[in-house]
Structures are given as C-alpha cells and as structure tokens.
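Enquirer: What follows is a predicted protein model with its sequence.
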Amino acid sequence: MTHEELIALLEKRFNKTSHTRTDKSFDDIKEKLLQSDKLDTLIQMEETKGEVDFVWEDGDTLVFADCALQSPKGRVKYCYDREALEGRKKYPPENDIISVANNMGIELCDEQLYRKLQEVAGPFDTKTSSWIKTPDDVRSLGGALFGDYRYGRVFIYHNGADSYYSSRAFRGFVKV
C-alpha cells in the first residue's frame, strides 16, 4: 500500500464516521499526516487488518487506532511478551504482541484507552478479544490482560501471558 492509497482510504473512513469526532476537515488531517513520520506505521496497521481510523484529538495530537470490528486478523496467535514466548516450552506461538507492536511503532491500548476506544468508535471484539497493556504488578505474577465487548459492555479479563488464541490479537494506536 502506498502513502497515497492510505490517505485515500483514511479519507473514505473519515467521511463515513470519523467526521463526527472532530470539527477539523479531512484536509486539515491530511496535512498533519503528510507532515508526520507515521504513515508507514499506519500502513502496517492496515496491512495486518487493523482497519485504522481517526478516533479522537488529544490537544493538537490526532489519534488513529485499529477499528476493525473483530481483533486484527493479521496479529492473532501471539502471546503477550518476549518473556512469555521464551518460557513457553510446548507449542510456542510465532511471536509476542509487545515485540510486534514495538516493531510496528504502535502503542498498545491500556484498559482505560480500550474502554474509551469502545465508547468512541466501537463496539469492537464482539466475537474475539484483544490483548491490552498489562500493569507490571499483574505481569510480574505471570498474567496478562485482554478485553472484549459482550452483552452491551466492555469486559477485562486475565490469562497467562504465555497463552495465545486464533481469536485474540491486539489493538493499538498512533499519535500524529
């Protein structure tokens, strides 16, 4: 995907839904995008089936996030972090979400941002789930957090950090 194709796709999504989240025109957003170094990161989000979209403004910063209805299919079957991956003796997954997110240049949603994303642009993960950034006190005990949306509300759960599933990936965001 080229930068031009990404911009055209983002404009289409903006015109469909995102325009309700800002008083900026897409031309304003496009100008800021073209001045940023985040286009390749947004392309990676798109290529891994994240369906990236503009979700909100944070002061002068524009926030783009994975808005695929279900957890991004190009990022499934990963455990939580490198420690969990290396500790998995039997049937290790291909990778871990922390390494993949860092390589892509995206930030993971923590519980608060996951809930905000669900409120502003969701519902998401109605049949899947997404790993979220896990607090150190939970991770130090071997766990990791994930969320989903069921029964009209967001649920946050825990699992062993070394677990992985075909229906769990991760959502991230990028600030421009």
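Expert: Yep, it's here.

Enquirer: CA atoms for contacts and neighbours, from now on please.
Expert: Fine.

Enquirer: got a list of contacts for the helix or strand where Ala144 lies?
Expert: Taking DSSP states H and E as the criterion, Ala144 maps to strand 143-150. With C-alpha atoms under 8 Å, 6 or more residues apart in numbering as the test, strand 143-150 has contacts from 80, 111, 114, 123-134, 138, 154-161.

Enquirer: Next SSE downstream of it?
Expert: strand 153-160.

Enquirer: that older thread, give the buried subset of the contacts of strand 143-150 as a PyMOL selection command.
Expert: Applying 16 or more other C-alpha atoms under 10 Å to the contacts of strand 143-150, the buried members can be selected in PyMOL as follows:
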select buried, resi 80+111+114+123+124+125+126+128+129+130+131+132+133+134+154+156+160+161
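
Enquirer: Put this next to the previous one:
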Amino acid sequence: MTKDTNKKELSLEQGEELLRALKTRFEKNMHRHEGIEWADVQAKLETNIEKLWSLNEMERTGGEPDVVGHDKSEDEYIFYDCSAESPKGRRSVCYDREGLESRKKHKPENNAIDMAGAMGIELLTEEQYRALQKLENVDMKTSSWVQTPSDIRELGGALFCDFRYGHVFVYHNSASSYYGARGFRGSLRV
C-alpha cells in the first residue's frame, strides 16, 4: 500500500501525542487564554481532523502553537505560534514565491507564503503580531515575516517584525531576502 502524502490527517497515536502536548502548553500558559477551558478546545480539535494536522505541522516546525483567543461569533479558537523565537523549521525563507523566483543566486529552499499555505495556516498580520507581543515578548533574537499589504508587495517589498529595546519593530526588506534568524509565525482558527 502506498502512503498518500497529501492526506492531511494524523494517526491515532500522533493525534493523542499532539493533544497531550497542546494541553500541557495550554495549562502552563493560562495568561494567553484566560476564561477558556481546555475541554472545549479539545472537543473542537477532535472534530476538525484537518486543523489538528495543521497544528501538528506548526508543532513539528517548532512553532509551539497555543490558544490565544476565542471568536465567540464564529465559535472558533484562535491559535498562534508562541515559540520564544521564530520557529526553527521555518527560517531562511523568502517572503513569497515571486521573491524566491526573482533570486539569481543562493536561492533558499522555500518561501513563507507557500509553506504557510501547505501547512493550512496563515502568516500573522502586523496587528496579530502586536497582540501576541502583549501576551509575552517573542522574537528577541529573531524576526518573523508578517502579511504584507499589496501596495508594498507590488513594489518588491515585504514586512517583518521583531521585539527589541522593549518595543515591537516593523521593518521592510525585499521579498527575495532571507536570513537564518528570520522565519514566520502562523495563525489557525479551529
């Protein structure tokens, strides 16, 4: 039997292991999701197999996903990558495919937009990034690409953020640039 690599679901063991890791992180970081009960989150996750797969991809690449909110109108729990630094498994990437293809030399293996799409997540917006920094300071040594407005992107640029000197900074670079200390953080609604 051949394995379907496009199948976005986990084995029973993988699912149980991920749920244990998510529950442990949830319980250790209650400041991220005050008023939210783990049992409610778990019930949602158990009925959204493809979203559980996406969370596993976030976990596998070093994002340490955790619940940061609950959209009551949509009844969706919001997960962000909460790792202290930009996820290790998602660094050294250009912003998007156009940026990657425009490089003449030393192309990285991938780009943030395509990786996020393959994982079933979205890059954080600047607003989401700032909200995460209000929960706790991240990216004190690294930086993370964030969703870039189309007018900036059309001119060849892309935005990234980090936390230095007690402040969130938003910077720009060409979308084709990449650095060992720059990756991206994602969000997922379940």
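Expert: Structure received. Since we're looking at a predicted model, the values are computed, not measured.

Enquirer: quick one: the aligned partner of Ile29 of structure 1 in structure 2 from Glu59 of structure 2, how far?
Expert: For Ile29 of structure 1, the aligned residue in structure 2 is Val41 (criterion: TM-score structural alignment). Computed as C-alpha to C-alpha, to the nearest Å, the Val41 of structure 2 to Glu59 of structure 2 distance reads 17 Å.

Enquirer: Show the secondary-structure elements that the longest helix anywhere in structure 1 is packed against.
Expert: Using DSSP state H, we find that the single longest helix of structure 1 is helix 3-16. Contacts defined by 3 or more C-alpha pairs under 8 Å, 6 or more residues apart in numbering; DSSP states H and E place helix 3-16 of structure 1 against helix 26-35, helix 39-47, strand 52-58.

Enquirer: Need these in JSON lines (columns: distance to His19 of structure 1 and mean neighbour count).
Expert: Below are the helices and strands packed on helix 3-16 of structure 1 laid out as JSON lines (distance: least, C-alpha to C-alpha, whole Å; neighbours: other C-alpha atoms under 10 Å):
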{"stretch": "helix 26-35", "distance to His19 of structure 1": "8", "mean neighbour count": "13"}
{"stretch": "helix 39-47", "distance to His19 of structure 1": "19", "mean neighbour count": "20"}
{"stretch": "strand 52-58", "distance to His19 of structure 1": "9", "mean neighbour count": "20"}
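
Enquirer: Any chance of a markdown table for the ones you listed, columns distance to Glu86 of structure 1?
Expert: Below are the helices and strands packed on helix 3-16 of structure 1 laid out as a markdown table (distance: least, C-alpha to C-alpha, whole Å):
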| stretch | distance to Glu86 of structure 1 |
| --- | --- |
| helix 26-35 | 37 |
| helix 39-47 | 25 |
| strand 52-58 | 30 |
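
Enquirer: how much does the strand holding Ala144 of structure 1 stray from structure 2?
Expert: Strand 143-150 of structure 1: mean distance to aligned residues in structure 2 after superposition is 0.3 Å, counting by mean C-alpha distance after the TM-score superposition for structure 1.

Enquirer: and if you look at stretch 4-12 of structure 1?
Expert: Mean deviation for stretch 4-12 of structure 1: 0.6 Å (mean C-alpha distance after the TM-score superposition for structure 1).

Enquirer: What is the corresponding segment of structure 2 for that stretch?
Expert: By TM-score structural alignment, stretch 4-12 of structure 1 lines up with residues 16-24 in structure 2.

Enquirer: How many residues are close by the nearest residue to Val168 of structure 2 once chain neighbours are set aside?
Expert: Among residues not flanking Val168 of structure 2 along the chain, Asp162 sits closest, at 5.8 Å (C-alpha to C-alpha, 6 or more residues apart in numbering). Per other C-alpha atoms under 10 Å, the neighbour tally for Asp162 of structure 2 reads 24.

Enquirer: Now check structure 1 for the residue matching Asp162 of structure 2.
Expert: Counting by TM-score structural alignment, the partner of Asp162 of structure 2 is Asp148.

Enquirer: so how far is Tyr164 of structure 1 from that match?
Expert: Counting by C-alpha to C-alpha - Asp148 of structure 1 and Tyr164 of structure 1 are separated by 15 Å.

Enquirer: Same check on Tyr114 of structure 1?
Expert: From Tyr114 of structure 1 to Tyr164 of structure 1 the distance is 19 Å (C-alpha to C-alpha).

Enquirer: One more: Leu6 of structure 1?
Expert: Distance of Leu6 of structure 1 to Tyr164 of structure 1, computed by C-alpha to C-alpha: 30 Å.

Enquirer: for Val176 of structure 1, same thing?
Expert: Counting by C-alpha to C-alpha - Val176 of structure 1 and Tyr164 of structure 1 are separated by 31 Å.

Enquirer: So which of those two has more stuff around it?
Expert: Tyr164 (22 against 19).

Enquirer: which residue lines up with that one in structure 2?
Expert: Taking TM-score structural alignment, Tyr164 of structure 1 has Tyr178 as its aligned residue in structure 2.

Enquirer: Tell me how far that match lies from Met30 of structure 2.
Expert: Counting by C-alpha to C-alpha, the gap from Tyr178 of structure 2 to Met30 of structure 2 is 34 Å.
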